[in-house]
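> here are the coordinates; sequence isn't available:
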């Protein structure tokens, strides 16, 4: 299936109305399909169900489900507002896609639709003896599903939108994006040849964030004109009219017949970023939460320390990748894709915390301990980034902290100090 179609389907599945609509359709089919039992010999085996008892049960479901569904929507909106106000508005996309809440809303609305359709059919004599029994079984199943869903949803709504839950959701989404990129650092393409001439730049006609690249389509075009495309705009990059999407390096003169509009359409541009294929966005979102927590209005250094721990877990994924040594399967041998730049990731993750928490000794010590932990990862780029950011964070704190004892303590715990002592011993 076309990658753009899959991307659109994924965005539709994230919509709040998608699952309720699917469940409503299934509910209507369930209420109507029950009548098919009348065409079988099931009526000879099942007991007779009175219309009144079934009607009362359906009335109870119809009367209560609409109220519960309305209450569910109200609770979800409150949770969304809490996540947006206490954490960061960027977390809202992930909170809205919470599976438990969407399933609960789907079950409640679907049960309401089922009861209404079943009541109308029941009052008009749509069911025979077997159909009534089948409808009764369906109603009991719906009722049981509602009870179980409600109990599960009450437990989830108590956490939905809370700071700890929001951080966990963002961290999980970022971990998935990082794992996907580490599995294929070049998006199943080839590495960029730094010495290769960048011949023809292709510029975007849109302004926004690249959220998806149709690699298969680019591979087709590149093979057709015997060229190599060098990607310049990875998912998450903000592009404007002066930013090339890619460069065409061709060995022939076939570039004259290239459909440049098709090339540009291979890049999906949106006004917002998504977490799926953009690891930097997740790191930025987590750092935004830490920056807000460190603001004088909030003054919550504990949340900033929690975010630092999240960053350590996320960068530790590089250590797991080194140990497991996954294969980067090349599917697009005519598309050169740049890999993630570790120094950029460290700036996204740690620079805002070092800037906004420079005056807080507890936050800065935890930040230096994070650098000490991450420097053990067998990646030269990560080790270099740890050393650089350790010095930068200390210099920021030194210009803000007023107590000399705090500065000396921070210097003692800093990574660059420990590295200096180790090199002196050698």
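The structure has been received and is ready for your questions. On a predicted model such as this, the values are computed, not experimentally measured, just so you know.
> Every contact and neighbour count from this point should use C-alpha atoms.
Fine.
> secondary structure element for residue 202?
Residue 202 is located in strand 200-203, with elements delineated by DSSP states H and E.
> Please disregard the earlier target; I meant residue 22.
Assigned by DSSP H and E, residue 22 belongs to helix 18-33.
> then this one, side by side with the first:
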């Protein structure tokens, strides 16, 4: 299994609420039962005696309270998930579910409940002797301390979980991580496309979005059959039975076409787009949050302005020098690089459309595009100027007050030579 595929599987498990509680339950049962191992040692001669009645009382209190707290935590988490979907965008749900603090808190509460039930059953049935009771008391005190620390930390986190600012931060961070990975590996570990795609087309066999491409697996297959593969569908592309995923060409003419099942299996296709290997999806989600904030029902231009700031930070990070990739390139796999123009379309088109009538958003959009035009290279400057002109045209058709429109025209002068001359 390649590192990229393993990372994707880990990300999917992080979105499952049952994984961490299940692991904590196993650990709790092992700890409660393992305390009896001390009875076979000489520890009973050096530790103080522990009253089983006192231990039963502590465990009973923990068992009754932890179930209530765990139920309360689940209710609070579900409310936060609903708030994130309703106030921001449903596409942010996976990131909110994967919140480590909330999952750790739920796991701790459920684990403490299981620990107390198992330990209480053992104590009442005389399963532990003197040394075992002492070790169990130490474990119970440690679990109590862990629960208190976790609860205090979780209360601080749950007050922010699902709120707009918290959701925007999570989406921005996930997008930044994806952008850094793609910046450091612009061709996903392969080599740039050298010419027009040619060879045998490999079509998708199901409908969905390309979530991940196992380039290392493609390289291994291409070496085994002496072929080259040109990827035609990057992560985020919509796949359907007629969509070409890749083109395969064998080294020598006249050779039989190799079995292409391994090529299709290297493309992970799912119902939804994912953040990990699809930086453009993060830009789309941020744009969706801004679009919802600019809707007449919400009318929150401040959130759109915050999104513009996040987009500028992300593109500024994209312009940073790429880190050296020590992994050898998969020289038989050609992968196209991301288009800056496409990324700008994902990020700014919806905001320019929905915020064309808002002077706050229109001005901040022009300033954001101007900063990106001076920050990036020629491709980013061209894309920024193009979007600035489009945004100006939309503002011209939507704004009624001449003064507001004059302000936007002034801000867009960097992209319009006629306005600079004026």
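Structure received. Everything quoted here is computed from the prediction, not taken from an experiment.
> on that earlier part again, what packs against the helix holding residue 22 of the first structure?
If you count contacts as 3 or more C-alpha pairs under 8 Å, 6 or more residues apart in numbering; DSSP states H and E, helix 18-33 of the first structure packs onto helix 99-123, helix 129-157.
> The residue mapped onto residue 382 of the second structure from the first structure and residue 415 of the first structure: what is the separation?
Aligning on TM-score structural alignment places residue 382 of the second structure opposite residue 384 in the first structure. For residue 384 of the first structure, the distance to residue 415 of the first structure equals 11 Å [C-alpha to C-alpha, to the nearest Å].
> Comparing the two, which shows the higher neighbour count?
The residue with more neighbours, out of residue 384 of the first structure and residue 415, is residue 415; 26 against 14, by other C-alpha atoms under 10 Å.
> can you pull the contacts of the more buried one?
368-369, 371-372, 386-387, 390 (C-alpha atoms under 8 Å, 6 or more residues apart in numbering).
> which residue sits closest to residue 404 of the second structure, ignoring its sequence neighbours?
residue 359 (6.2 Å; C-alpha to C-alpha, 6 or more residues apart in numbering).
> Report the mean deviation for the helix or strand harbouring residue 366 of the second structure after fitting onto the first structure.
Following DSSP H and E, one finds residue 366 of the second structure within helix 359-375. Following superposition, helix 359-375 of the second structure is found to deviate from the first structure by 0.7 Å on average (mean C-alpha distance after the TM-score superposition for the first structure).
> how close does the helix or strand harbouring residue 72 of the second structure sit to the first structure?
Using DSSP H and E, residue 72 of the second structure sits in helix 52-87. Once fitted to the first structure, helix 52-87 of the second structure is off its aligned match by 0.3 Å on average (mean C-alpha distance after the TM-score superposition for the first structure).
> could you point out which element follows that helix?
helix 93-97.
> Which secondary structure elements does that next one sit against?
So helix 93-97 of the second structure, by 3+ C-alpha pairs under 8 Å, 6+ apart, packs with helix 52-87, helix 164-184.
> Comparing those, which comes out most buried?
Comparing these by mean neighbour count (mean count of other C-alpha atoms under 10 Å), helix 164-184 ranks first with a mean of 20.
> Tell me the spacing between residue 27 of the second structure and residue 315 of the second structure.
Counting by C-alpha to C-alpha - residue 27 of the second structure and residue 315 of the second structure are separated by 43 Å.
> What of residue 330 of the second structure?
Counting by C-alpha to C-alpha, the gap from residue 330 of the second structure to residue 315 of the second structure is 27 Å.
> Next: residue 88 of the second structure.
In terms of C-alpha to C-alpha, residue 88 of the second structure sits 21 Å off from residue 315 of the second structure.
> Mind checking which of those two has more residues around it?
Legend: neighbour count by other C-alpha under 10 Å for residue 88 of the second structure and residue 315, higher for residue 88 (26 against 20).
> How about that one: what's its closest non-neighbour residue?
Excluding its sequence neighbours, the residue lying closest to residue 88 of the second structure (C-alpha to C-alpha, 6+ apart) is residue 289, at 5.1 Å.
> about what we covered before: so which of the helices and strands packed on helix 18-33 of the first structure is the most packed in?
Of those, helix 99-123 is the most buried (mean count of other C-alpha under 10 Å), at a mean of 22.
> so how far is that one from its chain's centroid?
Distance of helix 99-123 of the first structure from the chain centroid (C-alpha atoms, centre = their mean, to the nearest Å) equals 29 Å.
> what's stretch 343-358 of the first structure in contact with?
With C-alpha under 8 Å, 6+ apart as the test, stretch 343-358 of the first structure has contacts from 280, 283-284, 286-288, 290-291, 294-295, 301, 304, 308, 311, 363-364, 367, 381-382, 385, 389, 393, 396-398, 400-401.
> and it, which stretch of the second structure?
Taking TM-score structural alignment, stretch 343-358 of the first structure hits residues 341-356 over in the second structure.
> Any buried residues in the matching stretch, and which?
By neighbour count on 16 or more other C-alpha atoms under 10 Å, the buried set for stretch 341-356 of the second structure is 341, 343-356.
> do stretch 313-329 of the second structure as well
By 16+ other C-alpha under 10 Å, the buried positions in stretch 313-329 of the second structure come out as 313-315, 318-319, 329.
> The closest residue to residue 250 of the first structure other than its chain neighbours - how many residues pack around it?
Using C-alpha to C-alpha, 6+ apart and skipping residues adjacent in sequence, the residue nearest residue 250 of the first structure is residue 227, 4.1 Å away. For residue 227 of the first structure, the count of nearby residues is 20 (other C-alpha under 10 Å).
> The one 3 residues further on too?
Using other C-alpha under 10 Å as the criterion, residue 230 of the first structure is surrounded by 26 other residues.
> coming back round to it: can I take it that the match of residue 382 of the second structure is in a helix?
Yes. Counting by DSSP: H, G, I helix; E, B strand; the rest coil, residue 384 of the first structure is found in a helix.
> superposed on the second structure, where does the helix or strand that residue 223 of the first structure is a member of end up, distance-wise?
Secondary-structure assignment from DSSP H and E places residue 223 of the first structure in helix 215-224. Once fitted to the second structure, helix 215-224 of the first structure is off its aligned match by 1.4 Å on average (mean C-alpha distance after the TM-score superposition for the first structure).
> Which other helices and strands does that helix contact?
strand 227-231, strand 335-336.
> Check which residues of it are buried.
215, 217-219, 221-222.
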